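Engineer: sequence unknown, structure follows:
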């Protein structure tokens, strides 16, 4: 009888220890790093060039420099995206070039036509100085790997994007579209695409970049597109093609946002 009671005693003790260990292990443990080790490595003029590495890289470097320095066209004036509040020659050229280059590509791929273009002001990363336009120019103004995307959007989305631009007062590059604004109330009165009034129930084809097509720059309204078609064509390469095709850059001065 004593053996049985002793057995029960050890069983209870074992169960208690087991549950205590289980409970302890179930708690979430937090670990904090308290010590940091670092060292400073100075890279300067005392670092000796590696002749072997340089000899290997030289032909590639020369080839890249030759390609980037290739003259494609001529620009008779300085172009800066900051010249103007709502639009300027730089933003006009930026959107016009993409619309003109993308239209035949999209038509060949789908049989449809592009109606207008919207790009983002922040995507223009450089000015275009007066003088020769080279391949490097395209890399300067568009250093990112963005691809052109065509979205099928409703007229309501066109109104949403137009209100967004006017409200935020940002000169986003536009082409193929005209936004008419009441100069007293700063409200949009009507919108035209290819000189035809936009109807909210109709659908339009918009070329933009993949960043904006995903709602970038707070343009979430573009997520309401009913179709999303990538041209697999980088904007940078589109600019290179555009520069190659023309002789002299002559950007449009036609306003896209008109106050009446």
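Structural biologist: Everything's here; your move. Quick caveat, the model's predicted, so the values are computed rather than measured.

Engineer: contacts and neighbour counts: CA atoms only from here.
Structural biologist: Will do.

Engineer: Please name the residues that touch residue 80.
Structural biologist: 89-90, 126-128 (C-alpha atoms under 8 Å, 6 or more residues apart in numbering).

Engineer: Buried ones among these?
Structural biologist: In the contacts of residue 80, burial by neighbour count holds for 89-90, 126, 128, counting by 16 or more other C-alpha atoms under 10 Å.

Engineer: Closest to residue 47 out of those?
Structural biologist: residue 126 (32.7 Å; C-alpha to C-alpha).

Engineer: quick one: which of the buried ones among the contacts of residue 80 is nearest residue 255?
Structural biologist: Nearest to residue 255, judged by C-alpha to C-alpha, of those is residue 89 at 9.4 Å.

Engineer: Specify the helix with the largest residue count in the chain.
Structural biologist: Counting by DSSP state H, the longest helix found in the chain is helix 2-26.

Engineer: Could you list every helix and strand that the following helix or strand past that helix packs against?
Structural biologist: Using DSSP states H and E, the helix or strand that follows helix 2-26 in sequence is helix 51-68. Judged by 3 or more C-alpha pairs under 8 Å, 6 or more residues apart in numbering; DSSP states H and E, helix 51-68 is in contact with helix 135-141.

Engineer: heading toward the C-terminus, what's the first helix or strand past the helix it packs on?
Structural biologist: strand 147-154.

Engineer: Give me the distance between residue 10 and residue 247.
Structural biologist: Plainly put, residue 10 is 96 Å away from residue 247 if you go by C-alpha to C-alpha, to the nearest Å.

Engineer: quick one, strands of the stretch 101-250 of the chain?
Structural biologist: Using DSSP state E, counting those that start in this stretch, the strands of the stretch 101-250 of the chain run over 116-118, 131-134, 147-154, 174-175, 177-181, 188-193, 196-197, 203-209, 227-234.

Engineer: and here's the other structure:
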């Protein structure tokens, strides 16, 4: 049965190759005929295929179902700040330091990239994969004072986003009363930890593309979240977060 499938597939590939070759050589098809073949009877599950896939599927299911922590209450996204984005941006600098990197001044994540909330109760590995389904890597960007100001103005213009290490108020479409590590902006360079997606200008963060320097950490955002939850659980802590007006609407 499998051998028969291979012959059919090979024949299709050969036909496509011939037709493609004809097109490149200048020939045109004047007439063609075709018919539909139901693939249900050809594909099937197959005992051999099932025997090969089953161990990997079962192992993956077991790993994804592992409980790695417990949330004290639901952590969801929001603007201008949210419990979920505060939790993630707070843990990224910690995990970067634990992996030998210097502590960044600021961490930025996009709320839209956090796909589901962390529900109250048990947290599984699968939950975090659903939360962060992308292979985003943490990168370090070096940015000037003016570039940081431009970054915060952009974030203010869209109503806030995920951030730690800094605070600012939103006045219209501008960032006001800016603080970085509890200090006013200084005429120096700042280190910002973010995802490679945002660093590439994703979600309209074009300002990141003007960074003075970019450094890869090799750390996945998702892996950092999983590791941090495991570490908190090992210390006997439940997963929690808080709103602290790191981004707020100025009066």
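Structural biologist: Cool, the structure landed. This structure is a prediction, so every number in the text was calculated from the model and none was measured.

Engineer: follow-up on the earlier one: show me which residues of the longest helix of the first structure are buried.
Structural biologist: Under 16+ other C-alpha under 10 Å, helix 2-26 of the first structure has no buried positions.

Engineer: go on, stretch 98-111 of the second structure?
Structural biologist: For stretch 98-111 of the second structure, by 16+ other C-alpha under 10 Å, it's 103-111.

Engineer: With distance to residue 157 of the second structure as added columns, please give these in CSV.
Structural biologist: CSV is the format used below for those (distance: C-alpha to C-alpha, whole Å):
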residue, distance to residue 157 of the second structure
103, 27
104, 24
105, 22
106, 19
107, 18
108, 15
109, 16
110, 14
111, 15
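
Engineer: out of the residues you listed, what pair is the most spread apart?
Structural biologist: So, those by C-alpha to C-alpha: farthest apart are 103 and 111, at 21.9 Å.

Engineer: got a list of what the residue nearest the centre of the first structure touches?
Structural biologist: In the first structure, the C-alpha nearest the mean C-alpha coordinate belongs to residue 211, at 3.7 Å (C-alpha atoms, centre = their mean). By C-alpha under 8 Å, 6+ apart, residue 211 of the first structure lies in contact with residue 146.

Engineer: what about the longest helix in the second structure?
Structural biologist: The longest helix of the second structure (DSSP H) is helix 2-24.

Engineer: how far does that helix sit from the chain's center?
Structural biologist: 39 Å (C-alpha atoms, centre = their mean, to the nearest Å).

Engineer: And the contacts of it?
Structural biologist: By C-alpha under 8 Å, 6+ apart, helix 2-24 of the second structure touches 28, 42-43.

Engineer: could you check the angle helix 47-64 makes with that helix?
Structural biologist: On the basis of axes from the mean of the first three to the mean of the last three C-alpha atoms, to 10 degrees, helix 2-24 of the second structure is oriented at 90 degrees to helix 47-64.

Engineer: Aligned against the second structure, show me the partner of residue 64 of the first structure.
Structural biologist: In the second structure, residue 64 of the first structure lines up with residue 60, judged by TM-score structural alignment.

Engineer: no, scratch that, I was asking about residue 245 of the first structure
Structural biologist: Aligned by TM-score structural alignment, residue 245 of the first structure pairs with residue 231 of the second structure.

Engineer: Same check on residue 150 of the first structure?
Structural biologist: In the second structure, residue 150 of the first structure lands on residue 140 (TM-score structural alignment).

Engineer: In this structure its match contacts residue 190, no?
Structural biologist: No - the pair residue 140 of the second structure and residue 190 fails to qualify as a contact (C-alpha atoms under 8 Å) at a distance of 9.9 Å.

Engineer: Which one of the two is surrounded by more residues?
Structural biologist: Taking other C-alpha atoms under 10 Å, residue 140 of the second structure and residue 190 do not tie; residue 140 has more neighbours (25 against 21).

Engineer: farthest pair in the buried ones among the contacts of residue 80 of the first structure?
Structural biologist: 89 and 126, at 13.6 Å, using C-alpha to C-alpha across these.

Engineer: What sits closest to residue 118 of the first structure if chain neighbours are left out?
Structural biologist: residue 174 (4.9 Å; C-alpha to C-alpha, 6 or more residues apart in numbering).

Engineer: Any idea how many residues pack against the one you found?
Structural biologist: Neighbours of residue 174 of the first structure under the rule other C-alpha under 10 Å: 26.

Engineer: go on, residue 244 of the second structure?
Structural biologist: Neighbours of residue 244 of the second structure (other C-alpha under 10 Å): 12.

Engineer: Can you tell me what it aligns to in the first structure?
Structural biologist: Using TM-score structural alignment, residue 244 of the second structure sits opposite residue 254 in the first structure.

Engineer: Next one: its match from residue 241 of the first structure, what distance?
Structural biologist: 23 Å.

Engineer: cool, and residue 253 of the first structure?
Structural biologist: Counting by C-alpha to C-alpha, the gap from residue 253 of the first structure to residue 241 of the first structure is 22 Å.

Engineer: Quick check: the gap between the match of residue 245 of the first structure and residue 98 of the second structure.
Structural biologist: According to C-alpha to C-alpha, residue 231 of the second structure and residue 98 of the second structure sit 11 Å apart.

Engineer: and what of residue 53 of the second structure?
Structural biologist: From residue 53 of the second structure to residue 98 of the second structure the distance is 37 Å (C-alpha to C-alpha).

Engineer: same thing with residue 44 of the second structure?
Structural biologist: For residue 44 of the second structure, the distance to residue 98 of the second structure - C-alpha to C-alpha - is 48 Å.

Engineer: quick one, what contacts residue 249 of the first structure?
Structural biologist: 73-76, 243.

Engineer: Before I go, just wanted to say thanks for your time.
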